[in-house]
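Q: prediction below, plus the sequence it came from.
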Amino acid sequence: MSSIEELQKRLGVTIDSETLRLALTHRSYSFENGNVPTNERLEFLGDSILGFCIAEYLYETQPDLPEGDLAKRRSAVVSMRALASLARDLDLGQHIYLGRGEKQSNGANKPSILADTMEAIFGAVYLQHGMAAARTLILGLIAPLLEDEDLLGAATDWKTVIQEQAAAEKMGDVYYAVEGAGPDHARTYDAVLHIGDRVLAQGSGPSKKEAEQEAARLSWKMLHPPKQVPAK
């Protein structure tokens, strides 16, 4: 099996050789090879498709998140960092057509080049197979990142989300029972979230604020188990 066949197997979709080569052609290669077409137009297309698919997925699976938090989560998982990480997992860099200068400067591992090429692949799949196939590929790769709290970082203020839900649904007062332990230089905190007479989740952290945020995040997940994405 050729390396290109292995790439397509990892992607789980077949792209014809001409379209795939276009998706993998960086402008530095084009400059040194008679200005052959580059992947920039496919990248433009793929970026739009990616943003739409993730926005749709978040809208369907996170019905209680406000617009601002939906936008932050989308931004986190379609970021250059996230897309470059996916490209590395697929070993995409070795397949990109680069000019000599980019090859010498390790362009095959540059986040910007990897992320742009990943978007071009999404665009190529859309052109070859349509939106359903592009959506399946995108969600298969990116939806798991929505569970990666390191990647999401501070994308969501969980305390605010819980507070707003409790108020909207008249669930009762929200408060945190917080306890600290350990020496001052290495103190840890445990926070238990209460809503009305319900005791929800406990979170831990190196500060009261972080412990409360973790308790709120875990409580939100308890209140909102994952939902199946409807088939298209």
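A: Thanks, I have it. Residues are numbered from 1 along each chain as shown.
Q: C-alpha from now on. contacts and neighbour counts both.
A: Fine.
Q: and the top helix by length along the chain, what's buried?
A: The helix that spans the most residues within the chain, counting by DSSP state H, is helix 40-61. Neighbour counts over helix 40-61 (16 or more other CA atoms under 10 Å) mark 40, 42-43, 45-47, 49-51, 53-55, 57-58, 61 as buried.
Q: let's bring in a second model and compare:
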Amino acid sequence: MSKHSHYRDRKMFLKKAEQFKKFQERISVQFQNEKLLYQAFTHSSYVNEHRKKPYEDNERLEFLGDAVLELTISQFLYAKYPAMSEGDLTKLRAAIVCEPSLVSLAHELSFGELVLLGKGEEMTGGRKRPALLADVFEAFIGALYLDQGLDSVVDFLKAYVFPKIDDGAFSHVMDFKSQLQEFVQRDGRGILEYRILQEKGPAHNREFEANVSLKGEVLGVGSGRSKKEAEQHAAQEALEKLQKHHMKQ
């Protein structure tokens, strides 16, 4: 290796080291074994161009992270939605761990800036390639699990993933009306009644408000761009209210 390339590599390494330091500070995670952190962001193209150095790519960590992510998300959903069927739980989990969702999270956390890429992959826009970013997110989860265990992974997801589920980011794949119906029928409480309360706005931008009641008691109110969406949001509010009450008993 020439002195020039050695200097260039060292300069790049110091820059990356500073980036990883700031990254850990930003997400409030401090790796005990930073080699795992570096590996999570090392693409196979980088390893192929640095064969004389002991670099490892992130593919094995990605394999592990995929399994850890499915487990932790499954555990969260199982506890959060006691009335949800196995099929709906599977559908919701798939929406959370699918490539577009992981890419969105990777962008939010600026993962792309940290990835170590080979020159060819860099030139063809690999740093912004969705599949690559999703893989890096899974590899990071795998690295965090190996470094600090499952509790730290859950803490990380509590900060960056679970709030999105709570805020309804994946509600488009959830059928709250069916869940509410199952919850009510299970306890033999009676028949649910949905009612459209009002419509407002011009025809091209109409908004509906609906409520759902049981034996005359309003359980939830919701709004949406269609009657169906408004009823779903009303059912979601009712379901969350009933589940909280059920857990306190």
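A: Great, that's in hand. Computed from a prediction, not measured in an experiment: that's the story for all the values here.
Q: TM-score for the pair, please.
A: Overlay of the two chains. TM-score (TM-score structural alignment, normalised by the length of the first structure): 0.86; 227 aligned residues with a CA RMSD of 2.5 Å.
Q: re earlier: whereabouts in the second structure does the longest helix of the first structure align?
A: Taking TM-score structural alignment as the measure, the second structure aligns residues 59-80 with helix 40-61 of the first structure.
Q: over to stretch 124-144 of the first structure?
A: Aligned using TM-score structural alignment, stretch 124-144 of the first structure spans residues 143-163 in the second structure.
Q: now do the buried residues in that stretch.
A: Those would be 143, 144, 145, 146, 147, 150, 153, 154, 156, 157, 161, 162, for stretch 143-163 of the second structure by 16+ other CA under 10 Å.
Q: ok now the helix or strand harbouring the fourth one, how far from the chain's centre?
A: If I follow you right, that is residue 146 of the second structure. For residue 146 of the second structure, the host element (DSSP states H and E) is helix 130-148. Relative to its chain's centre, helix 130-148 of the second structure lies at 12 Å (CA atoms, centre = their mean, to the nearest Å).
Q: ok, and what's touching the helix or strand just after that helix?
A: Toward the C-terminus, helix 130-148 of the second structure is succeeded by helix 150-160 as the next helix or strand (DSSP H and E). With contacts defined as CA atoms under 8 Å, 6 or more residues apart in numbering, helix 150-160 of the second structure is touched by 68, 72, 105, 141, 144, 145.
Q: also stretch 101-120 of the first structure?
A: So stretch 101-120 of the first structure is contacted by 23-24, 26, 28, 39-47, 50, 80-84, 87-88, 92-94, 96, 98 (CA under 8 Å, 6+ apart).
Q: in the host helix or strand of residue 246 of the second structure, what counts as buried?
A: Residue 246 of the second structure is part of helix 227-248, with elements assigned from DSSP H and E. For helix 227-248 of the second structure, the neighbour count (16+ other CA under 10 Å) marks 227, 229-240, 242-243 as buried.
Q: now do it: distance to the chain's middle.
A: With CA atoms, centre = their mean, you get 22 Å for helix 227-248 of the second structure.
Q: what are the contacting residues of that helix?
A: By CA under 8 Å, 6+ apart, helix 227-248 of the second structure touches 82, 175-177, 179-180, 183, 194, 196, 208-212, 219-224.
Q: for stretch 65-81 of the second structure, same thing?
A: So stretch 65-81 of the second structure is contacted by 89, 93, 97, 138-143, 145, 150, 153-154 (CA under 8 Å, 6+ apart).
Q: ok, those residues vs residue 170 of the second structure, which is closest?
A: residue 93 (9.4 Å; CA to CA).
Q: what residue of the first structure matches up with the closest one?
A: Under the alignment (TM-score structural alignment), residue 93 of the second structure pairs with residue 74 in the first structure.
Q: tell me the centre residue of the second structure?
A: Computing the C-alpha centroid of the second structure and ranking residues by CA atoms, centre = their mean puts residue 161 first, at 4.3 Å.
Q: ok, residue 200 of the second structure - contacts?
A: Residue 200 of the second structure neighbours (CA under 8 Å, 6+ apart): 206, 207, 208.
Q: quick one: what's aligned to the second one in the first structure?
A: Under the alignment defined by TM-score structural alignment, residue 207 of the second structure is paired with residue 188 of the first structure.
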